[in-house]
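1. Quick one: sequence plus predicted model below, questions after.
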Amino acid sequence: MRNKHLLYVIICCNTLIIICGNLLHHPCSFLPRCRCRLEHHKNVVEVDCGHTKLKKIPSVPSYVIKLIMKHNLIDEIHNGIFSNNTILTELDLSDNRIHTLTEMSFNGLQNLLKLNLQHNHLSKGNNSIGAKTFSYLKKLKYLNLKNNFVKNYQPDLSQLVSLESLHIDFLSNGISLMSKQYSKLKNLAMLDLSGSSGKCSLPILNNESFQFIPQVKHLDISTCKIQQIHKGTLTAMKNMTYLDVSYNTCIKFEGLKNITSDLRFSNINILKINCLHKISDLTTVLKASHIKSLQNTSLQYVFADGNRVQSIEKYTLTYFPKSLKFLSVRQNPLKFGHYISYVFSLTNLESIDVSDLYHHKSDLNPEKCIVDSICTCSENPPNEPSYIEQSGISSLYIKDKIRKKDITDNVSLAAILIPKNLKHINYSSASLIMDIPKLILSRGKLETVDFSNNILHSMIGPIYNVQSLKTLNVANNFCSNISKFFFSSDFKNLEHLNFHNNLLGIILPDDIDGAIFHNLESLIELVLSNNRIPNLPENIFKSQRNLQKLDLSENIFTDITFRLSHMTHLQELDLSGNRISIISDPITLQWDYVAKQHIFSVDLNDNLLECNCISLKSIKWMTTTNVRLKNIKEYKCMLWNRTIIALHNPKEAYNLLTKHCASYENLELTLVLGVLLFIILIMGSLIYRYRWKLRYLYYIVKVKYSSSHSETEEEYSYMYGAFVSYADEDRIFVHNTLLQKLEIENGIQLCLHKRNFLPGNDIATNITSAIHNSRRTLVIMSPNFLKSYWCMFEYNMARMENVYERRDENVVFLMFYEQMSPRELPLNVLEMIQSKSYIEYPNDEYGDTVFWDQLVNALK
């Protein structure tokens, strides 16, 4: 048996049951098409036979605690099929073809807690469910019978004494009455009659409709085609904490008045009154009389979306109870009005949703009402602005002379009063068109602000009193300007900032000092995607040391120039959808550094990556880096011949490029050296050459003034036959072999810095004097020589002596002590090799004799 599988041994009812499979999902031994999951701590099994095309219920072992058989072809529950399943607590038979339930259908399920029979065919009359059908289900707490009945039929549920949650269809042609049998369900707390998940028709509701269910706390009668709801309908339901009457478009706000009147003595906590008006209705006004009865309730959450509310009477908001924490008025064509100033009266309000003001879904099947709505408000309420504009906002400011110590221009700003406990504002898609001016908010606890999908062209600011703000969403606003002082120091606790789909590519590339985001030191997530940004300055994110996610996708970056090595907490960088072709070495070094701190991912998908000899390093980096390349299976790159290949395996691409680039290595090396030489000749050769000349002239003047000097070279008597320039690491060869062969055996007086330099003089003067007073300069070329600063100084001084004092006489003589490739040599040495002769130290006896003879002749 494979290692991936485990062996479960369950001993139950003296039977050894062996079930094989993986830990979470394995075929059941009693029916392989089903899937079993073992609960180790209880030694019981959960069985899922859903979507297996079963036509009948199989015999299930007694150790099964949960059985799911939804979406099958079962049409009958055979008597006694569950007689052994005494520990079964959950049974799901939804989406089958069951048409009848008998007295013995649920025999043995005395411990069942949850039963789902929705989407079956229990609609053939009163005999489909008998009086004692549920007699065995004494502990059942949850029952779902939705989408079964097509006419007014209320099955006998009086035996379900423990039932707490009931989901059932309710169809009525006139006055709707809940059966008296429900009075026996003393524990029933949740009643779902909603037509959105089943079938519901409650044309007329009066004070007798719910008289037998005063115990219900949660009532959902949404989408129930209610035409009239009389005053007193909900009076008996004093325990109700949740009420949903949404999508009953014939109720309108006049019917809402009856609902709120009945709720004034209840324990209502959540009220949903969405879409009480049709989408095609004329706009309306929310009046004080509609909600006045709620003033002394414990209501905390109100949903009033899609009600065609255009305006609100002046003092209406003051009648909401002090306990209100959440208010949603989405998808209402609200006009700007003076009622906004009364939002401040909602002192405990924590969240408000005013989004999607002018976005409405079309209603393809509008409800037919007995009396349709008429216009309940004028198109332009008197003394109120007809649309949201900056001047309108200014007119509602509470003029309060508040000054901030960091306001540089000492301007008194207007304070906008907001509820003191308000934490969340959603004002997205509200057709807000304005530039954000200088603002001071009244002190509060504001944590989340969503102003996305508006038109905020420019964010000037600064904004103050937002110390608690953690999330700001200004995506999709056509914003092209953010002032460097918009984010004041009060934004110090902001953690999430979303600028998706704006036009910040105009302003951000000029923020060289990182002033815009300077105060956002606590920022964790920054989204700048789809802003047409071509590049970003190096220090733009200098203050974002705590940043964890940076999204720069869908811009027009061709290269990455901003610094992020200081972001030691950065976990994700999204650069997808840009125009990056090659990742430069400085950037990969920064990314590797961040990846050493913790897991770090970069997304480069949908870029113009290149696979050629120039990008060879970046492709090789992909094969070795610890940075996680997100979505790498989608990467593509362009070869040297313009062919597009997949880059899901960078190692394969690297091997391909290595073979291709090897044949052009010499050509590329020559080309690179040529380009470098050209750049050096054009931009730096003159400076470089004159630098050495000036240094040489300086030291030669010092030497000439300290010693006698003849006018001509023929009259000049050299102190040494040759000055030996060598690295200290090669001193054994020079002091033993070279000195013996040249000075002792051939009489050539050598100048060695260890022996002949005058103490007390600086090194540069000693070098210049030794070169000037020697007939030749012998350079012992080796890798150590190239690494030594003073060796290269000696070499360059000898070159200057050769050019400016010896009239291009062959003064400098190169001897390669070790074999070296041209790549290891600097350009000035290569130039000397090309124009002058040189000699290599041999490794054989015959070559050794020839070498010393040639060297002696060259020096004499």
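-> Thanks, I have it. These numbers come from a predicted model, not from an experiment.
2. From now on I want contacts and neighbour counts done on CA atoms only, so please keep to that.
-> Noted.
3. where do the strands sit along the stretch 151-300 of the chain?
-> Ranges of strands in the stretch 151-300 of the chain, per DSSP state E, counting those that start in this stretch, are 165-167, 170-171, 190-192, 200-201, 204-205, 218-220, 228-229, 242-244, 270-272, 284-286.
4. okay, pairing it with this:
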Amino acid sequence: MLSQKLHRDHYLSFMSALQNLIYQRIFAVSINTMRISNLYITSAYVIYTISVVITGILTEYVCKFDQRCECYSYNSKTEVYCANKNITDSDIPHFSRGIHKLFLNFNQIKRIPQTTFNHLETLTELDLSWNRLSYIEEGTFYGLSSLKKLSMKGNCLNYSLEIPNDIFKPLVSLTHLNVARNLLFNTNRVFHTFPSAFITSLHKLQSIEVDAGHPLSLFRFSNGYKSLTHLTRLKIDFCLLPSLINVTFLYLQYLDHIEMRNCRIQEYEVGTLPNIKNIRYLDISDNFLNDDSLSRLMKDLSSNEELKVMKMTNCCPSIVIYIPASIYLTESKIEEIYANNNSFIQASEYGRYFMLPTTLKVFDFSNNKLGIFFFGMPYLWILNLRNNSLGTYLSSERYTNSCKTELREVDISHNRIYELSYSIFHGHLKAVKINLSQNKLTDVTFDLSHLVSLEKLDLSRNNIGGISSQASMDTLHKLSKKLKIDLSNNMLKCSCENLYFLQWMNANLDMFICKHKYTCRFDNNDVVYMTNFNDVVKQLEKKCNSHTTLITCIVLGITTASIVLFAGLMFRFRWKLRYLYYMTRHKYNVFKSIQSSPTYKYDAFISYANEETDFVVNEIIPNLECDCNLKLCVHQRDFLPGEEITQNITNGIHQSKRTICILTRSFLDSYYCMFEFNMARMESIYSRNDQNILFLIFYEQLRPKDLPLVILELVQKQSYIEYPNDEQGNVVFWDKIKESLVSS
């Protein structure tokens, strides 16, 4: 009623403002331009006149018969509001005829004189709630033959007094009666339930709100209700019903709507509700049912094909580990189940699987302690699992195995979710709203591609710093154009690593809602509100560009230094690396290793420059091969055709006992001669256990400064021989070489 009055006050203000606007517009335009058309003037005056008439009608809200009351007329029907006017028994207004609705609630009326309403034959609704009525006199309701709705809620009616049984008899049209909350003011702890004898004559009664119960004895609705064949709705507002027995509703067989909230129900007896065959709506919220009572109740309802809505909010405050399978009413045609605000831990026994009823559209298990939830739900529309403990379970599992569902709304907020299974929303092609708020998510790693109808994705109050997956951003961009994402109350990361995501957000700002609640933390822990998203992104881009230049220079410097270091190491150990390379090829592709063979193929490998070919052919070969029967490896004669020169050199040195180097200036200038020298040096170090296999012959006079360091070092540490180039000296020269080769 108060809200209706406020709406009327707002409407009057609006109409008054409209009148002033039209008035100013008409005369301002007429005076200033003098060119306004007759049609414009006529239209404006018509609108102005209508507004005056409507405002005039509504302005007369002060009732003529009593200024404390307000009268309003709609479609020739009058409503009178005398609520909260401190009216008492002695100053009840003298109401005029023709009233259709009368509101006397929130006053101080204790009794009503007999003649108060007897002339109100058009009255259809009477509100006497929240007064101080304790007694109703006979004849109080005379004349109210058209009354359909009567409320006496929140009074002090004392049913132990001699109230006439036919007090409501004049109310031949009454369809709704509210006499609830009349036990609240009894102080003698005697509970007198509303007597059924008062209502036996109300044959058209369809709905009743009453108090019921007795804390010390079993309660039932008496046989006076049996004659009320049109009574379909029962709401027990204030009640004490510790036990429901099979006779509690024995005489209420026509009910289809029962509300028993906060009745302290603990025990339920089998067979209590089945006699009510047409029940469609049952609310047993805010009670104290235990496991066994809940199972018995659900068993009674399991075969009821008329039941559509089942509410059991906070019906079972004691912890229930496994919810009984019967709670899902799988054999019924239930459409809505509300099991929120309980202490259920697992929606089913571990390993068991249930298919929800195909008729079920709404399934609310919010505010429980669920750690496991898994059902087949191909036809469900709304699933509410808010405020449970499903975080660990949903990180690797789904809440349904249905490949395709009809789900429109899914709420798994406030579940301490750190991560979701990748496929959790697969098959949700019709989902419009997904609520993941108040969790611990740090990123969007689950697949969104199936949410083609999504209109709202609530990710507020998480720990999301950004979306790292390019695929997730692309998917969100491709989804419904109606999609709105809420990232409020997350701490976004204003860092270079997250710059791409922030740029993507900036390019798709229309997709995000509640942007005034977006905050972003920089690397130095400064936090800014994203009230001007574009400026923040530009600031970060500028910062990251300078960082990028610095990082690029550092990376290039490190890369260059690494290349130089690597090249230096390669140069430092070039001969060792080359030797190892050719030895590996030789070992696995050509010959066996030296350790596996007791003899060498050659007694000596001759290393010389092309300019000393005559010396090798005319001197070395005759003196060593012909005279001493030694076998030499000479590259012009013994290298394998078709093989790489370097490979032939390595193989020849490796298969020879000694390597003889004919040192000349041409030798020092020759690449391959120096290659042969270094390969022989590597051979002696790594394959011959530091055994000296090099034999140096100075064929020409060479100064120390002309020699490379590696040769000079070898000359200083080990012996060498000079070619004498005279007949007598040659004899000694060749004898020493033969002796060296034979003894080695």
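-> Received, thanks. Not measured: the values here are computed from a predicted model.
5. And the TM-score between these chains?
-> Comparison of the two superposed chains (TM-score structural alignment, normalised by the length of the second structure) gives a TM-score of 0.63, and 532 aligned residues with a Cα RMSD of 4.1 Å.
6. on that earlier part again, out of the strands of the stretch 151-300 of the first structure, which gets nearest to Ala475 of the first structure?
-> strand 270-272 (29.0 Å; Cα to Cα).
7. what ranges do the helices span in the stretch 601-750 of the first structure?
-> Assigned by DSSP state H, counting those that start in this stretch, the helices in the stretch 601-750 of the first structure fall at 616-624, 650-662, 665-679, 685-706, 731-732.
8. got CSV for these, with mean neighbour count and distance to Glu840 of the first structure too?
-> Shown next, in CSV, are the helices of the stretch 601-750 of the first structure (neighbours: other Cα atoms under 10 Å; distance: least, Cα to Cα, whole Å):
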stretch, mean neighbour count, distance to Glu840 of the first structure
helix 616-624, 18, 35
helix 650-662, 16, 29
helix 665-679, 13, 24
helix 685-706, 14, 27
helix 731-732, 12, 17
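9. wait, which of these is closest to Ser428 of the first structure?
-> With Cα to Cα, the closest approach to Ser428 of the first structure among these belongs to helix 616-624: 40.8 Å.
10. The closest one aligns to what range in the second structure?
-> The counterpart of helix 616-624 of the first structure in the second structure, using TM-score structural alignment, spans residues 499-507.
11. The matching stretch vs the first structure, mean deviation?
-> Comparing stretch 499-507 of the second structure with its match in the first structure after superposition yields a mean distance of 1.1 Å (mean Cα distance after the TM-score superposition for the first structure).
12. which residues are contacting that stretch?
-> Applying Cα atoms under 8 Å, 6 or more residues apart in numbering, the contact partners of stretch 499-507 of the second structure are Gly466, Ile467, Ser468, Met473, Cys494, Phe533, Asn534, Val537, Leu540, Glu541.
13. What's the match for the second one in the first structure?
-> If I follow you right, that is Ile467 of the second structure. So, by TM-score structural alignment, Ile467 of the second structure is matched to Ile583.
14. swap in the last one?
-> Glu541 of the second structure is assigned Thr658 in the first structure as its aligned equivalent, the criterion being TM-score structural alignment.
15. Any chance of JSON lines for the contacts of stretch 499-507 of the second structure, columns distance to Asn388 of the second structure?
-> Putting those into JSON lines (distance: Cα to Cα, whole Å) gives the following:
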{"residue": "Gly466", "distance to Asn388 of the second structure": "25"}
{"residue": "Ile467", "distance to Asn388 of the second structure": "25"}
{"residue": "Ser468", "distance to Asn388 of the second structure": "28"}
{"residue": "Met473", "distance to Asn388 of the second structure": "29"}
{"residue": "Cys494", "distance to Asn388 of the second structure": "32"}
{"residue": "Phe533", "distance to Asn388 of the second structure": "35"}
{"residue": "Asn534", "distance to Asn388 of the second structure": "38"}
{"residue": "Val537", "distance to Asn388 of the second structure": "37"}
{"residue": "Leu540", "distance to Asn388 of the second structure": "39"}
{"residue": "Glu541", "distance to Asn388 of the second structure": "41"}
